[in-house]
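Engineer: Provided below for reference: sequence and predicted model.
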Amino acid sequence: MSFFDQTYDVIVVGGGHAGCEAAAAAANMGSSTLLVTMNLQTIAQMSCNPAMGGIAKGQIVREIDAMGGYSGIVSDRTAIQFKMLNKSKGPAMWSPRVQSDRMRFAEEWRLMLEQTPNLDFYQEMVNGLLIEGDRVAGVRTSLGIEIKAKSVILTNGTFLNGLIHIGEKQFGGGRAGERSATGITEQLVDLGFDSGRMKTGTPPRVDGRSLDFSKMIEQPGDEDPQKFSYSDRTKPLTKQRSCQMSYTSPEVHNLLREGFDRSPMFNGRIKSTGPRYCPSIEDKINRFADKDRHQLFVEPEGWDTIEYYVNGFSTSLPEDVQFKALRQVAGFEHVKFFRPGYAIEYDYFPPTQLKHTLETKLVNGLYFAGQINGTTGYEEAASQGLMAGINASLKVSEKDPFILKRDEAYIGVLVDDLITKGTKEPYRMFTSRAEYRTLLRQDNADSRLTPRSFEIGLAREDRMKALEKKEAAAQNLVDFFNSTSIQPEEANPVLEEKGTSPMKQSDKMVKIFSRPQIALEDMLQFNDVKSYVREHDLDTEVLEQAEIRIKYDGYIAKEKANADKLQRLENIKIPDNFDYTKLKSLSFEAREKLSKIRPTTISQASRVSGVSPSDISVMLVYMGR
């Protein structure tokens, strides 16, 4: 007998970053939603580093925010430092990142979810799914309570049969201090799903009072900090906390090597694959034996706490080895541990078993999001949760699915990579994974995605109006530069100072602005520009948009044309029941891979690993193209 007397539209299992965004999206789209998690006190817990954003990840957070997700707002409200990374490169590479107050981040998420209509909560372990025929019908908890639902989103993170390793010691757990979840993997495997194991790790947490920051290098935030969210519900930081930087040394490395025979990574106890681009310290000194030092970023966990995160020292070595080695790092001579680092192994399900909506191919109405799909990172998880929540809600309402293409969003790249190529190691987003990163900049995520989200009922009307106002202001400023002339006597002092050739006669301002040596701050020295900006009260975002449109217009247009050409293959659909075995001209590998992945378009088929251009030609000929 259940005390849940309703059938929910959507049940979300797990309260991490994926689960929170999934629950918020489904509820905000009008679906009756239940978030079930093992511990309501650890909703949106930052299990690893206390930060959001970074290279490519910052673009994802801005995309989530542009569609009406909560991650950007929560990040802004609980930030203690803001940095725009890669500012010395072109705008396609700019990536926002915040250092977060870990406790307040989780609290803010909890409070925002509690204020979300249509959303209920329940604390307990889900250890099984209710299945009727080929579709999901709800969940079963460890108390035997059955809760009915039209769709279920699994966002179990590292909790599915989680196993924690510290040196020779190992014990069950989903993260430090919390038990693992059991039952779901076994049931899914019985239903025909393939599963695997992955590994991730985390560094020690230390007492800031025991550190000597005078021996470290200060890492302050930006002088003029921006923010993640496009909405007016947040403000940029007015004060910030600095991080610090120190280095390992050959002595540190030698002490760590002494413990390698007790390391679960090297003695065979850990058999699963860890993240290639965020390796443990023992993996780094083993793989990069020629380097005599590695950076360590010492990050405060909040405004007021004394707890610090040692970024770059992720490890599963025995706690005594960790302690002895870290005490040889400059500034850590008297360090006190809050807790040692550890590695964790957990179950995941290869994401080639999903559709682009993140719904499973085997069970109707069942969605996977986050680390269950083999990804790593808060941002990657949150974006999948958002997409799963949107699509579960749309399916329940019998509406068309919401799918982002590779030229529309980093989120589109991430989902397509996962379901088309799969992953055998924790997947992390990088700008290099995107073919169209000039189009997918962090500054234009609202232009790309807010209209699309507004159409499906997630982004609010006030966001659309704010976007329209910003777009008009930016275009009007571009038009101003195109139509306004400047005289040589005003322009030449600035041009000569910047080492670019002087003007000989009056010309349009856009000609000057287009020069690579001239930046926005240089243009703001001219009287007409200063007057225009002051008169129209233009903010940083509008000015930045105008500058990018003028300076990178040619690059953007070229990349858009390339994307449009490839769209031709995206429009050629492959029937659901297409029999690849009939095409004897396809390579054996192509027939095998395509039969397994079951791509929906020729474009997706061309991205499947092992499918060659000649295989695509065969399919095009067969389809009369």
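Structural biologist: Happy to help now that I have it. Numbers count the residues shown, from 1 in each chain.

Engineer: C-alpha only now, for contacts and for neighbours.
Structural biologist: Fine.

Engineer: so what touches stretch 415-425?
Structural biologist: Residues from elsewhere that reach stretch 415-425 (C-alpha atoms under 8 Å, 6 or more residues apart in numbering): 198, 273-276, 350-356, 358, 373-374, 384, 405-406, 597, 599, 604-605, 607-609.

Engineer: distance between stretch 237-254 and the chain's centre?
Structural biologist: Put simply, stretch 237-254 sits 24 Å off its chain's centre (C-alpha atoms, centre = their mean, to the nearest Å).

Engineer: narrow the contacts of stretch 415-425 to those that are buried.
Structural biologist: Neighbour-count burial (16 or more other C-alpha atoms under 10 Å) is assigned, among the contacts of stretch 415-425, to 198, 273-275, 350-356, 358, 373-374, 384, 405-406, 597, 599, 604-605, 607-608.

Engineer: the structure to be compared is supplied as follows:
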Amino acid sequence: MDFKYDVIVIGAGHAGCEAAVAAANLGSKTCLITMDMNKVAQMSCNPAVGGIAKGQIVREIDALGGYMGLITDKTAIQFRLLNRSKGPAMWSPRAQCDRNKFIWAWREVLENTPNLSIWQDTVKEIIVENGEIIGLTTFWDVTFYAKCVVITAGTFLNGLMHVGKTQLPGGRMAEPPSLQLTESIVKNGIRSGRMKTGTPVRIDGRSVDFELMSTQDGENDFHKFSFMNDGTQHLKQLQCWTCYTNEEVHQVLREGLAESPLFNGQIQSIGPRYCPSIETKIVTFPDKEQHQLFLEPEGETTQELYLNGFSSSLPLEIQIAALKKIPAFRNLEIYRPGYAIEYDFFDPTQLKHSLESKVIKNLFFAGQVNGTTGYEEAGGQGLIAGINAHINCHGGEPFVLARDEAYIGVLIDDLVTKGVDEPYRMFTSRAEYRILLRMDDADMRLTEKAWKLGLVKEDRYELMKSKREAIKRIIEFTKDYSIKTALINDALEFLGTTPMKYGCKLIDLINRPQITIDNIANYVPAFKQMLDEIEENRKEEIIEAAEIQIKYQGYIERERMIANKLARLETIKIRGKFDYDSIHSLSTEARQKLIKVDPETIAQASRIPGVSPSDINVLLVLSGR
């Protein structure tokens, strides 16, 4: 039996769900193929969303009309805003979620999205004719035809799990791998490689002595992930706990290193540098006496707990023996051990910025198959791939985000320009325009773009516009309103800041470190009255955004000026214009890298490792600039 669609998405992880819903909401007849409908958007590792830079990506997904933020808010069991002590460019939301409720909230979205069908099966082969994908076949011998296909297979492609010397094929614990699909893709000229990731032991909470651990509470202020959240509270806020390893733990681990697949040659692929296993930590930092661990609930009612910081592929008995040396775990019982998993990925330098393959037309890749790690990175890629798959079906220019527009833009540009030699994880340090890519203004940056695409509907667009107007009104008021010394100096002393000698504009006072819009408004009745007119359930969000723009205006303007200067290079298109191998004024390394990446613009070429400023000058001269 044959089926025909505009867009087919292979895999229903975080990338696949966002890709499928985006393509369908834009109007493409879409099919999402998954091995298990009960595991859509499964949190394979930590049941948490967000974190440093990752939280910003989720807000961008939300601003573009994606669903990760809405579903996180709906299923969160603990919310925190990280990096509060730093500037707003570093503030990052993070939430623990109920793992099962997260799945079913996503499934509700998928099953009620117009134009979207779901098929439970495993894809074994893609069908390519004349360098263009036209469909695929499954293990149930069903043939699907499509104008575009998006591959988001996560860790399932030839997945192999490791616990000590035990090896078991699988994409996740108790779930089979996807076989043959990698080989089908590679035979069509696309390069693949192997990567490794891991996950920790899952603990039975009834066996833990929580009195020997420190508590880590959540926060209940106005912050959330979705700009569409109407102020609804999260699920019941649960505690997390912290404890530390000790020398006894480390000694057990050291004695077991010979049986670790990471150190005995059993695993050859490279794991994530920034989320190392516990055995890697004790080898890399031999003088460190302890490592912090976080014990986090998997759901609102389950006893299952996730031990963050103790990822391992050591034999089961060694994992348990080591953990029992921690006082809180002396009576430890577990649900399953930690394990490592190796899987196939495809070199992302073979992709365009739209995430379409340069090798096979209308074939897109998103998520861990591109060498990334993390639900948020996957979701961001999935959204962009789904949008562009729809565009390829119905016409239009590719939808691409620049590095100064979104962390998603930084992520994709890094992947297609630099490639990966280890699982890629987003950090704020990867973005050169951090002050422009704050969590508070993702909707200001991106929602209008998505509205023009048709992905964001009128209600969301109007909500963004009303927020923009409210922010503008606050800032204009502070610029125009004059403060007299006699009326404000007592208040300034009470607030711990120097009294004024002369009158000034309200904006000048708010720029003082000790002054906020909230604490000064009580002393300026006209200002307070204006603030009270703001819609109540969005008031705090709007005031925060306005205050950030006031206090950081100089930094924002300076970074925008730098971004605008460099944007000139983004307009100089060079793909297909040069035979790099024949340009001998370029360095040998530059020629090799330029041939491999085939950059779209001069700006992209300048970001390729091994391409020097002098090489860029050569290209500028040859471009007539």
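Structural biologist: Nice, thanks for sending it over. On a predicted model such as this, the values are computed, not experimentally measured, just so you know.

Engineer: picking that back up, give me the subset of the buried ones among the contacts of stretch 415-425 of the first structure lying in helices.
Structural biologist: 384, 597, 604-605 (DSSP state H).

Engineer: which one of those residues is nearest Gly14 of the first structure?
Structural biologist: Gln384 (13.2 Å; C-alpha to C-alpha).

Engineer: from Ile217 of the first structure, how far out is that closest one?
Structural biologist: Distance of Gln384 of the first structure to Ile217 of the first structure, computed by C-alpha to C-alpha, to the nearest Å: 36 Å.

Engineer: could you find the closest non-adjacent residue to the alignment partner in the first structure of Glu247 of the second structure?
Structural biologist: Applying TM-score structural alignment, one finds that Glu247 of the second structure aligns to Pro250 in the first structure. Closest residue in space to Pro250 of the first structure, ignoring its immediate chain neighbours: Asp292 at 5.3 Å, by C-alpha to C-alpha, 6 or more residues apart in numbering.

Engineer: so what's the equivalent of the one you found over in the second structure up against?
Structural biologist: Mapped onto the second structure by TM-score structural alignment, Asp292 of the first structure lines up with Glu289. Applying C-alpha under 8 Å, 6+ apart to Glu289 of the second structure gives the contacts 245-247.

Engineer: Pro499 of the second structure and Leu487 touch, don't they?
Structural biologist: No. The criterion here is C-alpha atoms under 8 Å, and Pro499 of the second structure misses it with Leu487 at 10.8 Å.

Engineer: any idea which helix or strand carries the equivalent of Arg107 of the second structure over in the first structure?
Structural biologist: Counting by TM-score structural alignment, Arg107 of the second structure corresponds to Arg110 in the first structure. In this structure, Arg110 of the first structure sits in helix 102-114 according to DSSP states H and E.

Engineer: how about the helix or strand just after that helix: buried residues?
Structural biologist: Where DSSP H and E defines the elements, the next helix or strand beyond helix 102-114 of the first structure is strand 119-123. Counting neighbours by 16+ other C-alpha under 10 Å, one finds that the buried residues in strand 119-123 of the first structure are 119-121.

Engineer: can you check stretch 409-425 of the second structure too?
Structural biologist: Those buried within stretch 409-425 of the second structure under the rule 16+ other C-alpha under 10 Å are 409-420, 422-425.

Engineer: going by distance to Phe79 of the second structure, which of these wins?
Structural biologist: Arg425 (21.3 Å).

Engineer: quick one: what's aligned to the closest one in the first structure?
Structural biologist: Match for Arg425 of the second structure (TM-score structural alignment): Arg428.

Engineer: hmm, Gly374 and that match touching each other?
Structural biologist: No. If you go by C-alpha under 8 Å, Arg428 of the first structure and Gly374 don't touch, sitting 9.3 Å apart.

Engineer: about what we covered before: list just the nearest of the buried residues of stretch 409-425 of the second structure to Ser92 of the second structure.
Structural biologist: Among these, and counting by C-alpha to C-alpha, the member closest to Ser92 of the second structure is Arg425, at 14.9 Å.

Engineer: using the three-state scheme, assign the residue nearest to Pro250 of the first structure.
Structural biologist: coil (DSSP: H, G, I helix; E, B strand; the rest coil).

Engineer: and the most centrally placed residue in the second structure, helix, strand or coil?
Structural biologist: When C-alpha atoms, centre = their mean is applied to the second structure, the residue found nearest the centroid is Glu376 (2.5 Å). Three-state call for Glu376 of the second structure (three-state DSSP): helix.
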